[in-house]
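*Asks:* mind folding the following:
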Amino acid sequence: MEVNPLKNRLKDKNIILASGSPRRKQILEELGLSFSVEIRKVIETYPSHLTPPEVAIYLANLKAEPFKKDLGENDILITGDTIVCLENKILGKPKDREEAFEMLSRLSGKEHQVISSVCLKSKDKLFEFKDITLVHFNKLSKFEIDYYLDYYQPYDKAGAYGIQEWIGQIGIKKIEGSFYTVMGMPTHLLYENLMKF
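*Replies:* I've put the predicted structure just below:
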């Protein structure tokens, strides 16, 4: 029977995903990893002088901070953050429908960056990395945005959309980079770095 290379590499490790994102959980499951989910609250603020890629790394590290004294010899903690950046302005998670509508209206017909970062932390090691994908949106009508918000309610997503949902199917004409980076986890880099870890 064939053995998953990553699972085999980490067979003695206790993997902890510190994220409530269903997308990140799905991605780790599809990679074949055994892991537990543990979330510790942090206030996601960042210094105003940071560039968008620096913000993504900063927030991934911030989410690892509450765990640093509790990690055992065999633990590997995975934290991540995804930000949407339009014309050098960060679009976070919308606080309500009005803000979500405004974000999608701004993204409509334009290209933007999605930056996903990951922090891998053990008792004595830290790896951090990020990936950037360029996303090109078609022009979206008010009807299309309203339909998406009514049926998908994407208030837990940066930029108010999920590429794997209806809006991605009809609204995204092309991406330059990794689909999984836009979904919330640069899987190719996660695999590469976990194999080294």
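*Asks:* from now on I want contacts and neighbour counts done on CA atoms only, so please keep to that.
*Replies:* OK.
*Asks:* tell me how far the helix or strand hosting Ile145 is from the chain's mean position?
*Replies:* According to DSSP states H and E, Ile145 maps onto helix 142-152. How far helix 142-152 lies from its chain's middle: 23 Å, per C-alpha atoms, centre = their mean, to the nearest Å.
*Asks:* let's compare: structure for the following, please.
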Amino acid sequence: MSFIYLASQSPRRRQLLDQLGVAHRLLLPDDHEAAEALEAVQPREAPRAYVRRVTRLKLEAAMRRLQAAGLDPAPVLCADTTVALGTHILGKPQDEREAADMLRRLSGRTHRVITAVALQHGDWRGEALSESRVRVARLDEAMVAAYVASDEWRGKAGGYAIQGRAAAFIERISGSYSGIMGLPLFETASLLRQAAWSG
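*Replies:* Predicted coordinates for the structure are as follows:
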């Protein structure tokens, strides 16, 4: 059976690939801290440039792991998602205080969620970018505290997960719901077609 490698620890990306009917195997880094270090923001880096750069670095690292392990050849898929408030990048909160601060900053405002996707199949490599706009309702301190206490913010860019409890805060979106979750399905399916992959 045809499959692809998913170089991501995100259960949401696995779920979205399942939704597309794409069989996949995980291709994860041995060193989680080194993988997280790839996501460090460079000085004055714009959100779009940041998410593209990080996705390329993840794909290059995944291709090295594939070759070093001598695994069966198959396409390798990587993605990265960032939340941008203006030109400011909101990454993954390190603690409860930072998570609460991010929610307060997003409260009553519209922000962008940008997801870059990269796929390599043999010598062919393709990239795509999905950008959506998300309007968050005004949040009072009780709402912020309850959400932070849920721990749902952990490991999430911008400190929230649209597919979870935070859906109650979202007034409207413009763009790709799956892209906001972390893997834009239209763009991913298009890359697989361009790579002439048949699953």
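*Asks:* may I see the buried residues of the helix holding Ile145 of structure 1?
*Replies:* Residues 145-146, 148-149 are the ones in helix 142-152 of structure 1 that count as buried (16 or more other C-alpha atoms under 10 Å).
*Asks:* do the same with stretch 176-186 of structure 1
*Replies:* Going by neighbour count (16+ other C-alpha under 10 Å), the buried part of stretch 176-186 of structure 1 is 177-186.
*Asks:* what's the answer for stretch 126-141 of structure 1, then?
*Replies:* Buried, per 16+ other C-alpha under 10 Å, within stretch 126-141 of structure 1: 128-140.
*Asks:* what does it rub up against?
*Replies:* Stretch 126-141 of structure 1 has contacts (C-alpha atoms under 8 Å, 6 or more residues apart in numbering) with 53, 56-57, 61, 105, 107-121, 171-179, 181-182, 186, 189, 193.
*Asks:* among those, name the buried ones.
*Replies:* For the contacts of stretch 126-141 of structure 1, a neighbour count by 16+ other C-alpha under 10 Å gives the buried set as 53, 56-57, 61, 105, 107-109, 111-121, 171-172, 175, 177-179, 181-182, 186, 189.
*Asks:* longest single helix anywhere in structure 1?
*Replies:* Taking DSSP state H as the criterion, structure 1 has its longest helix at helix 52-64.
*Asks:* now do the helix or strand that comes right after it: which elements does it pack against?
*Replies:* The first helix or strand that comes after helix 52-64 of structure 1 along the chain, using DSSP H and E, is strand 75-86. Counting contacts by 3 or more C-alpha pairs under 8 Å, 6 or more residues apart in numbering; DSSP states H and E, strand 75-86 of structure 1 packs against strand 14-17, helix 52-64, strand 89-91, strand 111-121.
*Asks:* tell me which of those sits nearest to Ile83 of structure 1.
*Replies:* strand 111-121 (5.3 Å; C-alpha to C-alpha).
*Asks:* between the buried residues of stretch 176-186 of structure 1, which is closest to Asn88 of structure 1?
*Replies:* Nearest to Asn88 of structure 1 among the buried residues of stretch 176-186 of structure 1, counting by C-alpha to C-alpha, is Val182 at 16.9 Å.
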